[in-house]
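S.K.: Take a look and give me a structure for this.
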Amino acid sequence: MDFQLSDSQRALQDMARKFAREVMRPKAAHHDETSEFPRAIIASAWENGLLNMNLPESCGGLGLSHLDQLLAYEELAWGCSGMATSITANDLANLPIVVGASEEQKKRLLTPFTQEFKLAAFCLTEPEAGSDVANMGTTAVRDGDHYVLNGSKCFITNGGHADQYTVFATVDKAKKHKGITCFVVEGRPKGLTAGKHENKMGQRASDTVALTFEDVRVPVANRIGEEGEGFRIAMETLDNSRPITAIMSVGIARAALEYSLEYSAQRKTFGKPIREHQAIQFMLADMAMNTHAARLLCHQSAWLLDEGQKNTLLSSYAKCFAADMAMKVATDAVQVYGGYGYIKEYPVEKLMRDAKLIQIYEGTSQVQRLVIAKELFK
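M.R.: The predicted model follows:
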């Protein structure tokens, strides 16, 4: 085991930290207040090599390791987790292609993302099939050299701005998860409609919409894997993406801790800074301890992937622990700030709202516990 970062990893981390500090944070409050999509900032992330970090070198990508990606994404989430969610959405949408497509498909569908700024969306969740993916209602019917997609998806990040959609649909509802198949929809073809932007509690900078598919034609050449392989591809995708989602929790928690340390040094009660009161010290100590523990879980789950090992259990440990931890740390940060923590002029109430979503998306904390139990029973 070696916990030292290489020079190149430190350089990547520093670059992402500078981008988060100088580009994301100054605009974070504005985009949180207005829910305006930060397209210019995400485009700047692309220009700086901080978008599509999971693309292989064979497609013109950077070929970064999973651990390398985590180093950058912690910093971006520290800057603004809403913006970071829209940035990581490209990775999530392209992961099924990375893990399940042929080499021809990878080069055709992924290379354009390295040549120009493009956004992608991952389309799995449905109104009646969130955690229960096998209950999927979106259908794909073969028609010659095409499939015809019909159905709806919800809570789709980047859905209103995407240039490409990775869509999961069933070729046979009776087969449940064995009928799920993965497709790539390029552009905004006839029949694909995006709904209104959802007015969310937190992570308001990220675009979240519902999508409707009405007789959307997709070439057979854009089917990823064989019919019925979509569920496996989706689960492998989520194993790969969980460490990234989890590390975003660490970025939020680290920000909450840093703000709390700063404020507790300035705010005085009973004649001394509140950080000199043992009650506050215990809170700060727990915040720091749990943030660091979550980071180590995230790094180990990413390291397993880099070593070619299965990480389902560790990635669920990381996602569940880190998400719950971030919610607790952000809530404690509001408590450290007292009444000021409840006012939008101060930064920690945003962190508390942002943290809540990570307990919900890409597998709720309860679903992660189900995955953990299932893995333990093996």
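
S.K.: rest of the way, CA atoms for contacts and neighbours
M.R.: Fine.

S.K.: Which elements pack onto the strand or helix carrying Tyr147?
M.R.: Secondary structure assigned from DSSP states H and E places Tyr147 in strand 146-157. Other helices and strands packing on strand 146-157, by 3 or more CA pairs under 8 Å, 6 or more residues apart in numbering; DSSP states H and E, are helix 81-100, strand 120-123, strand 139-143, strand 208-219.

S.K.: Those into a markdown table, with extra columns for mean neighbour count and distance to Leu357?
M.R.: Shown next, in a markdown table, are the helices and strands packed on strand 146-157 (neighbours: other CA atoms under 10 Å; distance: least, CA to CA, whole Å):
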| stretch | mean neighbour count | distance to Leu357 |
| --- | --- | --- |
| helix 81-100 | 26 | 10 |
| strand 120-123 | 27 | 17 |
| strand 139-143 | 19 | 28 |
| strand 208-219 | 20 | 12 |
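
S.K.: and the most far-flung residue of the chain relative to its centre, what is it in contact with?
M.R.: The centre of the chain is farthest from one residue, Gly271, which by CA atoms, centre = their mean lies 43.8 Å away. Not one residue lies near Gly271 by CA atoms under 8 Å, 6 or more residues apart in numbering.

S.K.: and what of Ala294?
M.R.: Ile247, Val250, Ala318, Phe321, Ala322, Met325.

S.K.: Next, the angle helix 81-100 makes with the lengthiest helix in the chain.
M.R.: Ranked by residue count under DSSP state H, the longest helix found in the chain is helix 230-266. Taking axes from the mean of the first three to the mean of the last three CA atoms, to 10 degrees, helix 230-266 and helix 81-100 form an angle of 150 degrees between their directions.

S.K.: one more to put side by side:
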Amino acid sequence: MSSPDPQTHHPIEAELRPPERLEETLARVERLYRDVVVPREQALSHRLSNERAFLDDAGKLHPEIIEARREIMRAAGEQGIYSLHLPERLGGGGLDREDMIYVEEKVYGYGVKLNPAMLSWSEGATPRLLYCHDHQQEQFVAPLVRGEKTSLHGVTEDGAGSNLFDMKTRATRRGKDWVLSGAKAYITNAFDADIAQVLAITDPGQGRRSFTYFMFDTREYLNKGYRIGRVFQTMFGDGYTGEIFFDDMVLPESAVIGEPGQGFDIAVMSFNYTRMRRAGMCSGWSRYLIERALDRVKHRQVGNRPLGANQGIQWMIADMYVDWLQARSLSLEVARSIDTPGPWYRLPRPKDEVRRICALKVSNDESFYRVADRALQVFGGAGVMRDTDINKLFQIARNLRIPGGTDEVQRTTIAETLGLRFDPSKSAPADDRLKGS
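M.R.: The predicted structure is shown next:
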């Protein structure tokens, strides 16, 4: 299935209404897609539309696709698009969350082939760079912001997911150095990352102050205490997820991001960013699916009339639109409320903002999943074929309800910040715990 023609206008496109201040930025995004992304998608169509050719013999993302993604990242960096979300002092574009929603939904609205590489995501210039020191700028920060290098985020472990306090990876001091020991699982970009950003426990039993982030060059430390393990094949077969190990790996003090004991707060800020990023991502992909579904039901003939003439199909399309509109409207409102005091990356965040960010993630994750489910239903047999964008987006939609904190964790946080946080030994809400968390 081909990516949508950027010149094709669908009914809901008129509802996007990005502000005039973004006109030039969005025009640059469109040129980048047309001039850089589309030619590479066309050249690699035999791999992008065939999941067997999408991976190499070891089940990892094929090197040709990796290189195409890197070319797009570098081009996006050169054109000032890749890191629009970061402040200008780091070389970013300085856009706030509301403006980034408009940019993200345009990028993701092109589909699910190579276009996501136009914007930094978990393997690129993440907000953790805000806490890097001056000596880390040239080697790590600048290349990530420019899209010249990629990174991995080592937090999740086989026995530690949403609850960071279950983490087993430790870093202990040895003179002026740190010795890192443990393993991380389900890590995106595990095999190709140039840079690793890893969270470890450095001072057990100290609550939020127990954690520290470390950053290092993966090529420099490969087989010198740092090992890459097996492929973890996800439900959509990305060949991009794996495990990494730290075998008494010795790191200098200069590898610390921020300060020792600051890791928990940096992680929370990172997770908040991941959740806020759902807004433009899910809006763009939902719109893509609605547009594909509209094209399908207008042109697919069943019993000598368009499939879309059936009321049951019309209702499914209408429900897809309602889900998209509700989630997008909530996202823009939450973004504006966060941008008003600004900036979106400040810490600590008021509990009412945390609650709204959690609501944004739940709303987008579940609305996008319903849109993808109905799109697949509309496409029928063609929708369940594994090598189609419809099928892949359905699988991605299901996956998104887990990373960044499961939707159930988001609901728990929402309830707790509304006063429903209980001490197990009591029957009343633990107000003191709520205030101090």
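
S.K.: Could I get the TM-score for this pair?
M.R.: With the length set by TM-score structural alignment, normalised by the length of structure 1, the two chains reach a TM-score of 0.88; 373 aligned residues with a CA RMSD of 2.7 Å.

S.K.: rewinding a little: still contacting in structure 2, which of the contacts of Ala294 of structure 1?
M.R.: Counting by both residues aligned by TM-score structural alignment, their matches' CA atoms under 8 Å, structure 2 reproduces these contacts from the contacts of Ala294 of structure 1: Val250, Ala318, Phe321, Ala322, Met325.

S.K.: Start from the N-terminal end of the stretch 251-378 of structure 1 and give the helices.
M.R.: 278-306, 312-337, 348-358, 365-377 (DSSP state H, counting those that start in this stretch).

S.K.: Let me know which of these is the nearest to Lys190 of structure 1.
M.R.: When those are compared by CA to CA, helix 348-358 sits nearest Lys190 of structure 1, at 31.9 Å.

S.K.: Which secondary structure elements does the closest one sit against?
M.R.: So helix 348-358 of structure 1, by 3+ CA pairs under 8 Å, 6+ apart, packs with helix 230-266, helix 312-337.

S.K.: need the ones you listed in CSV with distance to Gly61 of structure 1 and mean neighbour count, can you?
M.R.: Formatted as CSV, those follow (distance: least, CA to CA, whole Å; neighbours: other CA atoms under 10 Å):
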stretch, distance to Gly61 of structure 1, mean neighbour count
helix 230-266, 17, 24
helix 312-337, 24, 25
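
S.K.: Would you reformat those helices as a markdown table and include distance to Thr181 of structure 1?
M.R.: Shown next, in a markdown table, are these (distance: least, CA to CA, whole Å):
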| stretch | distance to Thr181 of structure 1 |
| --- | --- |
| helix 230-266 | 4 |
| helix 312-337 | 21 |
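
S.K.: Relative to Ile42 of structure 1, which of the ones you listed is closest?
M.R.: helix 230-266 (16.4 Å).

S.K.: and the angle from that closest one to helix 278-306?
M.R.: 150 degrees.

S.K.: Work out the gap between helix 230-266 of structure 1 and the centre of the chain.
M.R.: Taking CA atoms, centre = their mean, to the nearest Å, the mean C-alpha location of helix 230-266 of structure 1 is offset from the chain mean by 8 Å.

S.K.: That helix vs helix 312-337, what angle?
M.R.: Using the same axes, to 10 degrees: helix 230-266 of structure 1 against helix 312-337 is 30 degrees.

S.K.: what about stretch 155-174 of structure 1, start to end distance?
M.R.: For stretch 155-174 of structure 1, the first and last residues are 25 Å from each other (CA to CA, to the nearest Å).

S.K.: got the buried residues for that stretch?
M.R.: Buried residues in stretch 155-174 of structure 1, defined by neighbour count with 16 or more other CA atoms under 10 Å: 155-173.

S.K.: Map the residue farthest from the centre of structure 1 across to structure 2 for me.
M.R.: Mapped onto structure 2 by TM-score structural alignment, Gly271 of structure 1 lines up with Asn304.

S.K.: Kindly reformat the helices and strands packed on strand 146-157 of structure 1 as CSV and extend each row with distance to Gly228 of structure 1.
M.R.: Formatted as CSV, those follow (distance: least, CA to CA, whole Å):
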stretch, distance to Gly228 of structure 1
helix 81-100, 12
strand 120-123, 16
strand 139-143, 11
strand 208-219, 16
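
S.K.: Which one of these lies nearest to Gly60 of structure 1?
M.R.: helix 81-100 (12.8 Å).

S.K.: What is that closest one packed up against?
M.R.: Contacts defined by 3+ CA pairs under 8 Å, 6+ apart place helix 81-100 of structure 1 against helix 39-47, helix 66-79, helix 103-115, strand 120-123, strand 146-157, strand 164-170, strand 223-224, helix 230-266.

S.K.: What mean distance separates the last one from the matching residues in structure 2?
M.R.: Right, the one you point to is helix 230-266 of structure 1. After superposition onto structure 2, the average distance of helix 230-266 of structure 1 to its aligned residues comes to 1.4 Å, using mean CA distance after the TM-score superposition for structure 1.

S.K.: still on that earlier bit, give the aligned range of the strand holding Tyr147 of structure 1 in structure 2.
M.R.: Using TM-score structural alignment, strand 146-157 of structure 1 lines up with residues 177-188 of structure 2.

S.K.: What residues sit buried inside the matching stretch?
M.R.: Within stretch 177-188 of structure 2, the residues scored as buried using 16+ other CA under 10 Å are Trp178, Val179, Leu180, Ser181, Gly182, Ala183, Lys184, Ala185, Tyr186, Ile187, Thr188.

S.K.: mean per-residue distance, that stretch to structure 1?
M.R.: In the superposition with structure 1, the aligned residues lie an average of 1.1 Å away from stretch 177-188 of structure 2, counting by mean CA distance after the TM-score superposition for structure 1.

S.K.: so how far is stretch 402-421 of structure 2 off the chain centroid?
M.R.: Taking the mean of its C-alpha atoms, stretch 402-421 of structure 2 sits 19 Å from the chain's own mean (CA atoms, centre = their mean).

S.K.: and if you look at stretch 213-220 of structure 1?
M.R.: Here the centre of stretch 213-220 of structure 1 is set off from its chain's centre by 27 Å, with CA atoms, centre = their mean.

S.K.: Where in structure 2 does it fall?
M.R.: Residues 246-253 of structure 2 are matched to stretch 213-220 of structure 1 when aligned by TM-score structural alignment.

S.K.: got it, and stretch 229-237 of structure 1?
M.R.: Against structure 2, stretch 229-237 of structure 1 falls on residues 262-270 (TM-score structural alignment).

S.K.: How about the contacts made by Gly280 of structure 2?
M.R.: So Gly280 of structure 2 contacts Met100, Ile101, Tyr102, Val103, Glu104, Glu105, Lys106, Tyr108, Arg328 (CA under 8 Å, 6+ apart).

S.K.: run the last query once more with 10 Å
M.R.: Contacts for Gly280 of structure 2 were tallied using CA atoms under 10 Å, 6 or more residues apart in numbering; they are 97-109, 286, 328, 331-332, 364.
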